[in-house]
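S.K.: After the sequence you'll find the predicted model.
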Amino acid sequence: MIPYILRRIGAGLVLIAAVSVVAFTLLYVGSGDIARRILGQNATAETVTQLRTELGLDRPVIAQFADWVMGAVTGDLGRSWFDGQFVSVSVTGRLGVTLTLVIGATLLAAILAVLLGVVAARRGGWIDGLVQFLAVIGFAVPGFLIALYLVLLFAIELGWFRATGFIPLSDSVTGWIGSVTLPIIALSISAIAAVAQQIRGSMIDALAKDYVRTLRSRGLNARSVVYKHALRNASAPAVAVLGVQFIGLLGGAVVVEQVFALPGLGQLTVQATTQGDIPVVMGVVVVTAIVVVIVNLIIDLAQAAINPKVRLS
């Protein structure tokens, strides 16, 4: 098991390094004259040259990247070009909000998807049709549209939740719940649809296996056959899909955070991209890559625990 973990960690570090190189190249080399873009077309050549020197953009790209790597290894991702704040502070301060939404949406999707998928596979009929219809709706309707409907109904019309804003858990538990419930629901709809479909298909295949018929012939409780044996064998593909959905939810959080005015990575990314604050954008990209690597490692370990054959692959 330890060699398997080390291999996955090594692959993750290679991925982070590759993302860093590509992102730095695209942001610093592919953006053209960054100083001119920041100051505008009406700025004088002397002013542009001065800013380029202050930002270190007059140095060779390799030297800039080497300095960034040396700082990143120690946790220093540079400073914002506009407010001077450390990028690591800005990103980590917003990361908690985004992870709250994404983890909450993932847990909600996992619970509801298992229930819907298992029921659809066992009962069939109109329940199966209803689950597939809901899955189509989840795939077809954009997340921001669902978010707007939730705000109009539950926040504005009924007044049950906050329409916008975020209340930290340390300030108020009920306020925190009220501020994240609707965003989590809006973010989880598409994930519920994808995972429920996967579980439904895997469960139908698992329930048709010979070992399931053998267990039933021995008089084993039906609930035990379904949830203890069939679901475990059917859960490995669903775990993989859930991991992919988690990564996709990181991107979906950008839109949801804008709708609910939440101070997460999505809001920071939009602001930094609009301003052309490249160090902040670079920091967001790298931190997101690290989160993706950690999630993939957790998913791999979960699959290895469910199916030991994965460790040998």
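M.R.: Structure received.
S.K.: okay, CA-based contacts and neighbour counts for the rest of this
M.R.: OK.
S.K.: Can you list the buried residues in the longest helix seen in the chain?
M.R.: Secondary structure of the chain read by DSSP state H shows that its longest helix is helix 87-123. Buried positions in helix 87-123, judged by neighbour count with 16 or more other CA atoms under 10 Å: 87-88, 90-91, 94-95, 97-99, 101-110, 112-114, 116-121.
S.K.: go on, stretch 33-51?
M.R.: So, applying 16+ other CA under 10 Å, buried residues of stretch 33-51: Ile34, Ala35, Arg36, Ile38, Val48, Leu51.
S.K.: cool, stretch 137-144 as well?
M.R.: Using 16+ other CA under 10 Å as the burial criterion, the residues of stretch 137-144 that qualify are Gly138, Phe139, Gly143, Phe144.
S.K.: Keep only those of these that are in helices.
M.R.: Going by DSSP H, the helices hold Gly138, Phe139, Gly143, Phe144 from the buried residues of stretch 137-144.
S.K.: The structure to be compared is supplied as follows:
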Amino acid sequence: MITYSLKRIASGIVLLAVICAAAYALLFVNGSSIARNIVGDQATEAQVEAKSIELGLDQPLPLRFLDWVGSALTGDLGRSWFGTLTVSDALTTRLPVTLALIGVAMLFVTLLATTIGTLAAVKRGWIDRAVQVGAVIGDAIPGFVLAVVLATVFAVQLGWFPAVSSIGPGAGADAWIASLTLPVIAIVLNYVTASAQQIRSAVIQQRDRDFVRTLRSRGLGESEILLKHVLRAAAPAGLTVLSLQFVGLLGGAVILERIFALPGIGQLAVTSTVSGDIPIVMGVVLYTVVIVVIVNLAVDLINGWLNPKVRVS
């Protein structure tokens, strides 16, 4: 298990390095003058050149990237090029909003999908058909459409929830709950049936295995077989689907954050990319990739614990 874990950690570090290098290079290929964007169109060429030298933009790209890596390894991600706020401060104020949104939504998706998918696999009938139809509808309707409908009906027309997020410095639990309820519901509605369908298929597959028939022949009850053996065997497939959805939401959260005016890292990434604030963008990339690596590592370790064959492969 230790060797398996070290391999997964090493692959995560390699992935982090590759993505950061690629993102850093892509941020400088548009041909526009970053220094000119910062000092403004009215600045002279001498001022633009001075700003370029101040930011180190006169240095070769590989040297700049290595300098950024060296600072990042010490925990210094620099400062915003369009303000005095440090990258760490900008991210630590916004990252909790995004993680709370995705984390709470995925918790409800996991609980509901596991329950519904298991019932569909065991009971079949109308529950199974409802999951099949719901999965198709969930794939056909984009998540932002559900978000817009929920915001229009329950925030604008009925006024049950705030149309604009009230999350801010010192905001209490009431503000967080009121601001996150609708986007969480939008995510759950969009993802739960697709996840339930995957779990349903995994449970059906495991219930047809020889070991289940052996357990039945030994006199074990169906509930005990399902809860102690079938669900454990089906868990890796469900965890993989849920982890992919979690990772996808990290990139797609920007749309929900814009619809519900949530101060998360998605909006920060978009505004920083448009303005050319490279330190902020690289900070978002670094934090996001680290979260993805941690999630994938946790899923791999859990799958390895549930199924020893995974560790061998």
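M.R.: All right, it came through fine. Keep in mind that what you see is a predicted model, and the values were worked out from it rather than measured.
S.K.: before we move on, the earlier item: the longest helix of structure 1 vs structure 2, mean deviation?
M.R.: With mean CA distance after the TM-score superposition for structure 1, helix 87-123 of structure 1 departs from structure 2 by a mean of 1.1 Å once superposed.
S.K.: So what's the residue count around Ile167 of structure 2?
M.R.: A count of nearby residues for Ile167 of structure 2, using other CA atoms under 10 Å, gives 21.
S.K.: helix, strand or coil for it?
M.R.: When classified by DSSP: H, G, I helix; E, B strand; the rest coil, Ile167 of structure 2 comes out as coil.
S.K.: My guess is it contacts Leu262. True?
M.R.: Yes: contact criterion CA atoms under 8 Å: Ile167 of structure 2 and Leu262 qualify, at 7.4 Å.
S.K.: got a list of what Gly96 of structure 1 touches?
M.R.: The contact partners of Gly96 of structure 1, by CA atoms under 8 Å, 6 or more residues apart in numbering, come to Gly264.
S.K.: hmm, back to that, can you check which residues contact both of Ile167 and Leu262 of structure 2?
M.R.: Common neighbours of Ile167 of structure 2 and Leu262 (criterion: CA under 8 Å, 6+ apart): Ser179.
S.K.: Could you tell me how far Arg232 of structure 2 is located from Gly143 of structure 2?
M.R.: 30 Å (CA to CA, to the nearest Å).
S.K.: swap in Leu66 of structure 2?
M.R.: 39 Å.
S.K.: Also Leu231 of structure 2?
M.R.: For Leu231 of structure 2, the distance to Gly143 of structure 2 - CA to CA - is 29 Å.
S.K.: Which helix or strand contains the most centrally placed residue in structure 1?
M.R.: Ranked by distance to the mean C-alpha position of structure 1 (CA atoms, centre = their mean), the top residue is Leu250 at 2.6 Å. Mapping Leu250 of structure 1 onto the secondary structure by DSSP states H and E places it in helix 231-260.
S.K.: buried ones in the helix or strand following that helix?
M.R.: Downstream of helix 231-260 of structure 1, the next assigned helix or strand under DSSP H and E is helix 265-275. Neighbour-count burial for helix 265-275 of structure 1, counted by 16+ other CA under 10 Å, picks out Leu265, Gly266, Gln267, Leu268, Thr269, Ala272.
S.K.: of those residues, closest to Trp126 of structure 1?
M.R.: Gly266 (39.2 Å; CA to CA).
S.K.: Tell me who's in contact with the residue nearest to that closest one when sequence neighbours are not counted.
M.R.: Excluding its sequence neighbours, the residue lying closest to Gly266 of structure 1 (CA to CA, 6 or more residues apart in numbering) is Val254, at 3.8 Å. Shown in contact with Val254 of structure 1 (CA under 8 Å, 6+ apart): Leu265, Gly266, Gln267, Thr269, Val270.
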